[in-house]
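Undergrad: here is a sequence together with a model predicted from it:
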Amino acid sequence: MDAHTLELLEFDKVRELLASYAASSLGKELARRLEPDIDAERIRAELVLVSEMVDALGAGLAPPLGGLHDVRLVLRRAAIGAQLTVEQLLEVAETLTCTGNIYRYRMKLGDRHQHLIDQIAAVEDLGVVAKTISGCIDSRGHVLDMASCELAQIRQKLAEVEERVQNQIRRLLRDPELRKILRYPNATVSGDHYVLPVAVNHRHKLQGVVHRTSSSGETLFIEPASIASLSAERAVLKSEEDREIGRILRRLSGEVARVARPLTFAIDLLARLDLITAKARLSREYDMHAPEINTTGQLWLRQARHPLLLQLARQAYPPRTVVPVDIRLGFDFHLLIITGPNTGGKTVCLKTAGLLALMAQAGMHIPAGPGSNVPVFHHIFADIGDEQSLEQSLSTFSAHVSRIAYILREADDRSLVLLDELGAGTDPTEGAALGRAILDELDRIGCRAMVTTHPGDLKTYAF
């Protein structure tokens, strides 16, 4: 599709609107990359999936996509033997749980959702690996004692050493002679060491290691010698704990590597499912319907409404109503000339036709009544608005002429051409003559075209 036309018709805003209904970053990414298709069968298949999801949502069968993360890069790292972090393992576990939820969700779908069932049939229940991870790591990222017998034993020893340290500190603080040299009667922590706040002029009265000094220099924070040996023992146990945690993380990373291939495949399928669900949610929210797709060039939009106008109307207070329009093209005539007063909605009519055609070809329902027909256009070209360019030394009129010349070169009988204010920007007589020549060329090409205009000669020419 012509990139400039996508910009003029504001297809990017529709993609952003669609992305806001996706549940995961994967679905949002697919929505923002959505492109119109030109294969009629693929478009029809996508529309069937969206229609089935609309039905499923109406029946309270929303897919459980909570916990789906984009962990594809993490899975590649695990597959080559890298050790994953606790946070990465938790994200993988949530995604694995999501595959199990979708596997069970498929069982709830009925005969009316056969295409949806086929879409997610290849998703395996990988929740067993998720349970293995959650059995070793809690939701806060703490490796549990039950992760291994060795870790449980090390932490038991750490608890015992900690208890001995606390007992020793309590014994020291009960000593009345020692309390006289303390700035305040409590121990504090400096790094991994328990220290006592000793007045600097009483430093010689307590044997131990000075770990830091107060900003005023009046207080020394000293680790008593009787505690230093216990701190050394605790440091050794802490090192053993870290090594054991590393071994556990490597083991869990190996479990992830074992399911990396099926999980990567499932993530791609779940991202597609999220996109389909986003399309269905948007359809329900904006009262959209699936159009009938044809390859005969027949466009019939019944009670069509511009989706971005609908969005603005919903956000307004009080809510406003969008006036629908019927557009018919490609049956008895291929060229449609629209005229009327300024601010009468001519340009909106053009944009509605073009944007709804793009949405339909992107596999989306459109804000139009049931029974609407949309053909598959291989190209959609638009010349709407002011194309003046100082950089290219183009005036408003010459910019329009340059754009229309490009459109006439590229358009064929499978194209939709949208021209706004044909013949404007120059002398009315010359503009009308140029407009007639352009209409003749569009007729010769055989494309479907919608043109808005003001010159009376072009109105007469249309008849």
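TA: Alright, I've got the coordinates.
Undergrad: from now on I want contacts and neighbour counts done on CA atoms only, so please keep to that.
TA: Noted.
Undergrad: any idea how far stretch 453-463 is from the middle of the chain?
TA: With CA atoms, centre = their mean, to the nearest Å as the basis, stretch 453-463 stands 47 Å off its chain's centre.
Undergrad: and here is the other one:
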Amino acid sequence: MNKRSLRILEFNKILSMVTEYATSPMAKRRVDRMKPQRDIEQIRKLQEETNDALNRLNHHGNISFSGLCDIGASIKRLEVQGTLTSKELLDIAAVLQVAKAAKQYGDGSDLTEALASRNQEPVSQTTFDSLTERFNMLLPLEHIASEINRCILSENEYADDASSGLKNIRREIRLTNDKLHQQLDKIIKSDANRDQLQDSLITMRNGRYCIPVKQEYRSKFPGMIHDQSSTGSTLFIEPMAVVNLNNQIKELANEELLEIEKILESLSAQAATYVSDIAYDLELLTDLDFIFAKAKFARATNSTRPIFNTDGIIDIRQGRHPLLEKHTVVPVDIRLGETYNLLIITGPNTGGKTVSLKTLGLFSLMGQAGLHIPAMEESRLAVFDDIFADIGDEQSIEQNLSTFSSHMSNIVYIVQHATPNTLCLFDEPGGGTDPVEGAALAVSILNYLKSMGARCMATTHYSELKTYALSTDGVENASCEFDVATLRPTYRLTIGIPGKSNAFAIASKLGLPDYIINSAKDQIDSDAIDMETLLADLEASKRSMQEDEKAIEAYKQEIESLKESLQKKEENLDTKKAEILKKAREEARDIIDDAKDVADQTIRDYNKWRNNPHKADMRTMEEQRSKLRSKIKDYEKSGASETKKQTSNHKASDFHIGDTVQVLSMGTRGTITKLPDNKGIAGVQMGILNSMLPISDLLIIPESTVSVNGTKQKYSGKHAGGDHTSVSKSMTFSPELNVMGKTVDEACFEIDKYLDDAVLAHISRVTIIHGKGTGALRKGIWQYLKKHPLVQSYRSGEFGEGEYGVTIVEL
């Protein structure tokens, strides 16, 4: 990309904003060197990395690179077996600690620990994306970092336990110091010496302990004079009695320095063993710091990932220039390269034309550099080999260039270097000279670039360019709106309609007399006036069409919603109808079977009486006939009672998940899948149909006891019904039960009902999901399963099944 366009479009300011989000000096330098790319695969890779980092920020929170510093020089010294200073070693330890924190962030273990600290079930946060490999390749080398931090407390402070030698030397120093102070204390506290000393204190001069002696008593204290006061009245003398002790302290201090040097050599040697790993960690962390800086910038500017293409198509949706204030910037939609390759923007000054021009150029540079753009999702950008911009006035007195000459020099350069795969941006081409000649030049230049296949966008005040756009294929007009009533621009870009300069309207609002404005209008030819009138009509028509389109879209959405609602109702009616017919057939078959049994028995009794008349008993026959009449009345009563509308008196608290209920309005059974809400509406599963029904329509079916495999178990009424119920149950039965977050008692209660349902549904293996956590819930469930009569065996899940977070139960 040419440097002039980068400067004009203020790409360097964007890089400065991104730099603020980088932590390490290495990442900041990488941001400063960031340039737009031309290879679409490389651009997509950079965009994917930024997008993956942004997703991690949104889901896992911030990642910190605090402590990441430039240890490149230290790594080079380690490569040649050099000894590092304490600061260099501490910097290496800090980098390794950053690597440890970053690795935990990468695999989500830090989030798991945070959840565990709040007594929440851990959730697997492993993410596989373009950054996963970098996180996995980090080697924290915790033993190296721990050893450095154990031995070196700060840049100038070392732990006593750094080595046994250092510990012994420091102990000797303390003992010698104690002896020396005891000797000096005797001297300064002696009554005989009290008047001969300037002060009763011990001081230090030139690294040796001394006492302050008055000048006139110097002969009373044999020893070495190290200093005197500014007046000469006080001498600082090292008594002979402590000279040897001071010498010992000096020697021990030198030994301490030598021992510290050995410690640094040892730590440097340990780090040198892993120098290649440390260098790789530094490289990986710099990459991650750089990538997450781009992601943090995207989050701060509410940016999204653009979709790139090599077809020259641009479709920016609600783009916001990132250098403008968030609360004042007006989003713009910019389209180019699909049905037209040249877009000409017209409108009044300060209306936002140049901002729209810069927004397109800057977004292209940002996107090709791997940065997200502040626009709506699904915005599209094209990959350009170069972007040229002639924006602003760069006239030069030194080079004797006028405004027109400056612009023309830039345009000449653009024309000479433009290709079909370039983006050209022009601000007022042909300006600064005679309007007629300037307009002709502008049309000719833009037409040449369009015919070449380049993508172009230009701002202008020339009516000739508006006419050119209206009459030429592949060229489109656009305008920046202006509110004449308030004399303020709206900054909204409208594609398809050329804009008016509104010079007369603005001048009138500002107080210019009407006779002057009318005189000016008389000097404009009728064609120009007709053109402005046409533009005004077009703009009004465009707004009216946009309002109509919005109303039509609203109607379409409403119709679609009604259509979906009607379709759902029809599906529900068909399902209910099928269920009602099915139940009616079953009841009719039961009645027929019952009637057949009664008829058969009656015929047998009649034949017996006919063959043996002496056994016929009128009283017995009358009783049999009474029973038949009673049976018929029972059928009639049951039919009449079923036609009556039944209601339930259950409260919302009576219902539990898994309860079997009779749906009174449909005459069918179902299972509670969702507890009643505050309006008394509960979720009920009826075969393949899942509906929300009022609890007044639901009758809870009490549990009854049946025998399974010789063992008595409790089952709700939904289990009664033999194979039909089993088939219905198997259609709705889930092979997994999730009890995460529940207590052991709650979980075992649900598991009991769940295993009963599994047996009736002929399911031989089920999965109970309880999570890993502390293992308490898993242990309690296993103790319960061990004693359950329906359980043959159980085990933990294998790899791919959920491992220790689930239990597989064989029934």
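TA: Cool, the structure landed. Only a predicted model underlies this, so the values are computations on that prediction, with no experimental measurement involved.
Undergrad: drop the TM-score for these two in here.
TA: In this superposition the chains share a TM-score of 0.95, using TM-score structural alignment, normalised by the length of the first structure; 455 aligned residues with a CA RMSD of 1.5 Å.
Undergrad: strands along the stretch 51-200 of the first structure, start to end?
TA: Secondary structure of the stretch 51-200 of the first structure (DSSP state E, counting those that start in this stretch): strands at 188-190, 193-199.
Undergrad: next secondary structure after the longest one?
TA: This means strand 193-199 of the first structure. Using DSSP states H and E, the helix or strand that follows strand 193-199 of the first structure towards the C-terminus is strand 208-213.
Undergrad: give the aligned range of that following strand in the second structure.
TA: Using TM-score structural alignment, strand 208-213 of the first structure lines up with residues 223-228 of the second structure.
Undergrad: superposed on the first structure, what's the mean shift for that stretch?
TA: Following the fit onto the first structure, the mean deviation recorded for stretch 223-228 of the second structure is 1.3 Å by mean CA distance after the TM-score superposition for the first structure.
Undergrad: what's the answer for stretch 355-362 of the second structure, then?
TA: Mean for stretch 355-362 of the second structure is 0.7 Å (mean CA distance after the TM-score superposition for the first structure).
Undergrad: so where is that stretch in the first structure?
TA: Using TM-score structural alignment, stretch 355-362 of the second structure pairs with 348-355 in the first structure.
Undergrad: before we move on, back to that, and the strands of the stretch 51-200 of the first structure, which is most packed in?
TA: strand 193-199 (a mean of 23; mean count of other CA atoms under 10 Å).
Undergrad: name the residues that touch that one?
TA: 181-184, 186-189, 211, 218-224, 227, 231 (CA atoms under 8 Å, 6 or more residues apart in numbering).
Undergrad: of those residues, just the buried ones, PyMOL syntax please.
TA: Isolation of the buried members of the contacts of strand 193-199 of the first structure (16 or more other CA atoms under 10 Å) is achieved in PyMOL through the command below:
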select buried, resi 181+182+183+187+211+219+220+221+222+223+224+227+231
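Undergrad: select from the contacts of strand 193-199 of the first structure every entry located in helices.
TA: 227, 231 (DSSP state H).
Undergrad: now the strands of the stretch 51-200 of the first structure as JSON lines including distance to residue 44 of the first structure?
TA: Listed next are the strands of the stretch 51-200 of the first structure as JSON lines, based on distance: least, CA to CA, whole Å:
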{"stretch": "strand 188-190", "distance to residue 44 of the first structure": "68"}
{"stretch": "strand 193-199", "distance to residue 44 of the first structure": "69"}
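Undergrad: of those strands, which is nearest residue 322 of the first structure?
TA: Closest approach to residue 322 of the first structure among the strands of the stretch 51-200 of the first structure (CA to CA): strand 188-190, 66.9 Å.
Undergrad: name the nearest residue to the equivalent of residue 157 of the second structure over in the first structure, sequence neighbours excluded.
TA: In the first structure, the residue matched to residue 157 of the second structure (TM-score structural alignment) is residue 142. Among residues not flanking residue 142 of the first structure along the chain, residue 86 sits closest, at 8.0 Å (CA to CA, 6 or more residues apart in numbering).
Undergrad: any idea how far that neighbour is from residue 144 of the first structure?
TA: Distance, residue 86 of the first structure to residue 144 of the first structure, using CA to CA, to the nearest Å: 12 Å.
Undergrad: give me the common contacts of these two.
TA: Residues touching both residue 86 of the first structure and residue 144 by CA under 8 Å, 6+ apart: residue 137.
Undergrad: residues near residue 283 of the second structure, how many?
TA: Per other CA atoms under 10 Å, the neighbour tally for residue 283 of the second structure reads 17.
Undergrad: quick check, it in a helix?
TA: Yes: per DSSP: H, G, I helix; E, B strand; the rest coil, residue 283 of the second structure lies within a helix segment.
Undergrad: can you find the partner of it in the first structure?
TA: Counting by TM-score structural alignment, the partner of residue 283 of the second structure is residue 268.
Undergrad: tell me the contacts of its match?
TA: No contacts exist for residue 268 of the first structure under CA under 8 Å, 6+ apart.
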